[in-house]
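Asks: Provided below are the primary sequence and the corresponding predicted coordinates.
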Amino acid sequence: MNKIKESFNLEGKVAIITGSSKGIGKSIAQGLAEHGATVVISSRSQDAVDEVVKEFKDAGLKAVGIACHIGDGEQRKELVQKTVAQCGGIDILVNNAAINPVFGPLEDADEAIFDKIMDVNVKAPWILSNLILPEMKKRGGGSIINIASVEALHPGAGLGLYSTSKAALLMLTKNQAKEWGQYGVRANVLCPGLIKTKFSAALWQNEKLLTKIEKTLPSARMGMPNEMAGVVCLLASDAGAYMTGGVYNADGGYMIAG
């Protein structure tokens, strides 16, 4: 009898998680590491990355830190090269890093802001995935998990360009799944709802707005970063071996809220 529990084991696997020095990215990295993976902690600041690596190692987890601004082409290449040099290969990529520098009507946004959002939220995951594909092929397959948002599925207020970029990420993922399945590479999307992170502080620090949002949610509360990690651990592991091209919400019921 095969033990299903074993299929969640990530021992011997190497995972890159972008934007993993804090928030959802850090929780995802912790979840993957607790399941046995060697995790590559990555964000723009080497100091922030080193801090998380120390914390993980002190807890007995396997982690290395490689700073990378995913909007920079050379740094993306270096992230892949350094990971292969230090860890021997790549099995899992979590494209988590993203930006949302504006909040307001579509017509008020600057063209340069549009370019910046698309560069980091769509172009960077596309190119980073392309760079990692040869490494995954060498290992006989791999798992790409792109972190989008419920904003990709349902238009919110004041987040038009961010929503548009995340909707593009959904279709990118589906194409990755369709084209790269022949190499044993799976690609899926996680769409978090309102999660308590620095990234979403403008929403949850406004008590009136938070109360209004929470009243509409079946869960009646916002989510925590560690509640995103379990879905990613499933999608990264053999437990999710038949899951590809899927869009998975972890939103407290936001998408069914009236």
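Replies: Now that the structure is in, tell me what you want to look at. Numbering: from 1, shown residues only.
Asks: rest of the way, CA atoms for contacts and neighbours
Replies: Noted.
Asks: A15: helix or strand, and which one exactly?
Replies: strand 14-18 (DSSP states H and E).
Asks: Return the set of buried residues in whatever helix or strand comes next after that strand.
Replies: Remark: after strand 14-18, the chain's next helix or strand is helix 23-34, criterion DSSP H and E. Under the neighbour-count criterion of 16 or more other CA atoms under 10 Å, helix 23-34 has G23, I24, G25, K26, S27, I28, A29, Q30, G31, L32, A33, E34 buried.
Asks: will you turn these into CSV that also has distance to K166?
Replies: What follows is those, written out as CSV (distance: CA to CA, whole Å):
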residue, distance to K166
G23, 18
I24, 16
G25, 16
K26, 20
S27, 20
I28, 19
A29, 21
Q30, 24
G31, 23
L32, 23
A33, 26
E34, 28
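Asks: on that earlier part again, I'd like to know which elements the strand holding A15 is packed against.
Replies: helix 23-34, strand 38-42, strand 92-95 (3 or more CA pairs under 8 Å, 6 or more residues apart in numbering; DSSP states H and E).
Asks: The second one versus strand 14-18: what angle between them?
Replies: Angle between the axes of strand 38-42 and strand 14-18 is 20 degrees (criterion: axes from the mean of the first three to the mean of the last three CA atoms, to 10 degrees).
Asks: returning to that earlier point: closest one to G12 out of the buried residues of helix 23-34, please.
Replies: Nearest to G12 among the buried residues of helix 23-34: A33, at 10.6 Å, using CA to CA.
Asks: V64 is in contact with the closest one, correct?
Replies: No - A33 is beyond contact range of V64, at 10.9 Å (criterion: CA atoms under 8 Å).
Asks: Mutual contacts of these two, please.
Replies: Taking CA atoms under 8 Å, 6 or more residues apart in numbering as the contact rule, A33 and V64 both touch V39.
Asks: Wasn't N188 part of a strand?
Replies: Yes - checked against DSSP: H, G, I helix; E, B strand; the rest coil, N188 lies within a strand.
Asks: How about the contacts made by it?
Replies: With contact set as CA under 8 Å, 6+ apart, N188 has these partners: 144-146, 173-174, 177, 235, 243-248.
Asks: what's the residue nearest the centre of the chain in contact with, if anything?
Replies: The residue lying closest to the centre of the chain (CA atoms, centre = their mean) is N96, at 2.7 Å. Residues in contact with N96 (CA under 8 Å, 6+ apart) are I17, T18, G19, S20, I24, G25, N146, I147, A148.
Asks: try this one side by side with the last:
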Amino acid sequence: MTMDGKVALVTGGSRGLGMRMVTAFAALGADVIIASRKLENCEKLAQFVGEEYGRKALPVACNVSDWEQCDALVAAAYAEFGRVDVLVNNAGLSPLYPSLDQVGEGLWDKVIGINLKGPFRLSSLIGTRMAAGDGGSIINISSMAAIRPAPEHLPYAAAKAGLNALTEGLAQAFGPTVRVNGIQCGAFLTDISEAWTPEVVEVLTRDVALGRCGEPDEVVGAAVYFATEASSFATGATLRLDGGVR
């Protein structure tokens, strides 16, 4: 599996699973666009990519819930590289709330904006260009919450269920040259997990066949599979990467 000469754009790409995918793609020969809300974090990772892998890396500050910022991100990517071969819609957000009746409109809009609105806009813009050119791959990072919704994360679950629907619909819209697939993640031990208590970890792993959370690097195999020709006959698919949640 190689990505020589390819260009990959990863949202939420400066930390967590996004960072692991950025570095994996660069290690396989891809130039990368690293997008997240904090430019400084993107710049640090871009410097590392250049020094460690000798690949070009473009850092871009972008809040994907903002339509105009999505448009600006796409414009910056094509201005720098002239193409995007792989788009990973990884940026996500799931704020806590005390009860369902206290979910405000602002929180709802923010969660839907980052997890669903942004991926739709970016996929629509880049997928259209991919289809008019040499094709490409779009990867949507979903969540087990989409099919196992719980009261404490219903806005997030609804957004990710919508993202699963987009995965299938966009595959039909942009085929045959653009493949669109999803990775439906369980609990991963990213930097966010540092705030988890032992009780939270116990709940998250109680009904998992492998009996543990995922390590961040364990997203790489699935991401590289969908990003490369290894998955040439896969589109509209959503892969569960959850350790075997019951």
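Replies: Received, thanks. In this text the structure is predicted, and so the values were computed from the model without any measurement.
Asks: rewinding a little: can the contacts of N96 of structure 1 go into JSON lines with extra columns for distance to A157 of structure 1?
Replies: Shown next, in JSON lines, are the contacts of N96 of structure 1 (distance: CA to CA, whole Å):
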{"residue": "I17", "distance to A157 of structure 1": "29"}
{"residue": "T18", "distance to A157 of structure 1": "27"}
{"residue": "G19", "distance to A157 of structure 1": "25"}
{"residue": "S20", "distance to A157 of structure 1": "27"}
{"residue": "I24", "distance to A157 of structure 1": "22"}
{"residue": "G25", "distance to A157 of structure 1": "25"}
{"residue": "N146", "distance to A157 of structure 1": "23"}
{"residue": "I147", "distance to A157 of structure 1": "20"}
{"residue": "A148", "distance to A157 of structure 1": "17"}
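Asks: who wins for most neighbours among these?
Replies: Counting neighbours by other CA atoms under 10 Å, A148 leads the contacts of N96 of structure 1 with 30 neighbours.
Asks: so where is stretch 114-126 of structure 2 in structure 1?
Replies: Alignment of stretch 114-126 of structure 2 against structure 1: residues 120-132, by TM-score structural alignment.
Asks: And stretch 28-37 of structure 2, by the same measure?
Replies: Residues 35-44 of structure 1 are where stretch 28-37 of structure 2 lands, counting by TM-score structural alignment.
Asks: which residues sit against that stretch?
Replies: Stretch 35-44 of structure 1 has contacts (CA under 8 Å, 6+ apart) with 8-21, 26, 29, 32-33, 49, 52-53, 61-70, 83, 87, 97, 233.
Asks: and the residues you listed, which are buried?
Replies: Buried by 16+ other CA under 10 Å: 8-10, 13-21, 26, 29, 32-33, 49, 52-53, 61-70, 83, 87, 97, 233, out of the contacts of stretch 35-44 of structure 1.
Asks: can you give me the strands in structure 1?
Replies: Taking DSSP state E, the strands of structure 1 run over residues 14-18, 38-42, 63-65, 92-95, 142-147, 185-192, 247-250.
Asks: ok, now which ones touch the residue of structure 2 positioned farthest from its centre?
Replies: Most distant from the centre of structure 2: D101, at 29.3 Å, with distances by CA atoms, centre = their mean. Neighbour list for D101 of structure 2: empty [criterion: CA under 8 Å, 6+ apart].
Asks: cool, and T205 of structure 2?
Replies: Here T205 of structure 2 is in contact with G211, R212, C213 (CA under 8 Å, 6+ apart).
Asks: for G82 of structure 2, same thing?
Replies: Counting by CA under 8 Å, 6+ apart, G82 of structure 2 has no contacts.
Asks: Next: F120 of structure 2.
Replies: Counted by CA under 8 Å, 6+ apart, F120 of structure 2 has contacts L166.
Asks: Equivalent analysis for the one 10 residues further on, please.
Replies: Shown here is M130 of structure 2, whose contacts under the criterion CA under 8 Å, 6+ apart are V84, D85, G136, T177, V178.
Asks: got the helices and strands packed on strand 14-18 of structure 1 as TSV, with distance to L209 of structure 1 columns?
Replies: Below are these laid out as TSV (distance: least, CA to CA, whole Å):
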stretch	distance to L209 of structure 1
helix 23-34	21
strand 38-42	32
strand 92-95	29
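Asks: who's in contact with L163 of structure 2?
Replies: Residues in contact with L163 of structure 2 (CA under 8 Å, 6+ apart) are N115, L116, P119, N140, S142.
Asks: Map it onto structure 1.
Replies: Counting by TM-score structural alignment, L163 of structure 2 lines up with L169 in structure 1.
Asks: now swap in H153 of structure 2 and tell me
Replies: Matched by TM-score structural alignment, H153 of structure 2 corresponds to L159 in structure 1.
Asks: pretty sure that match contacts P101?
Replies: No - judged on CA under 8 Å, L159 of structure 1 makes no contact with P101 at a distance of 9.8 Å.
Asks: These two: who's more crowded?
Replies: Ranked by neighbour count (other CA under 10 Å), L159 of structure 1 and P101 place L159 first, with 17 against 14.
Asks: any idea how far V185 of structure 1 lies from A236 of structure 1?
Replies: For V185 of structure 1, the distance to A236 of structure 1 (CA to CA, to the nearest Å) stands at 11 Å.
Asks: Same drill for the two, tell me which one is more crowded.
Replies: Shown here are V185 of structure 1 and A236; by other CA under 10 Å, A236 has more neighbours (30 against 24).
Asks: measure that one to T211 of structure 1 for me?
Replies: For A236 of structure 1 relative to T211 of structure 1 (CA to CA), the value is 34 Å.
Asks: What of G60 of structure 1?
Replies: Distance from G60 of structure 1 to T211 of structure 1, by CA to CA: 39 Å.
Asks: Neighbour count for the two, which is higher?
Replies: More crowded of G60 of structure 1 and T211, by other CA under 10 Å: T211, with 14 against 11.
Asks: Map the more buried one onto structure 2.
Replies: Per TM-score structural alignment, the equivalent position to T211 of structure 1 in structure 2 is E202.
Asks: Okay, helices next: where are they in structure 1?
Replies: With DSSP state H as the criterion, structure 1 has helices at 23-34, 46-58, 73-87, 111-118, 124-138, 160-180, 201-204, 207-216, 229-236.
Asks: Between those, which one is closest to G253 of structure 1.
Replies: Among these, the nearest to G253 of structure 1 by CA to CA is helix 207-216 (9.0 Å).
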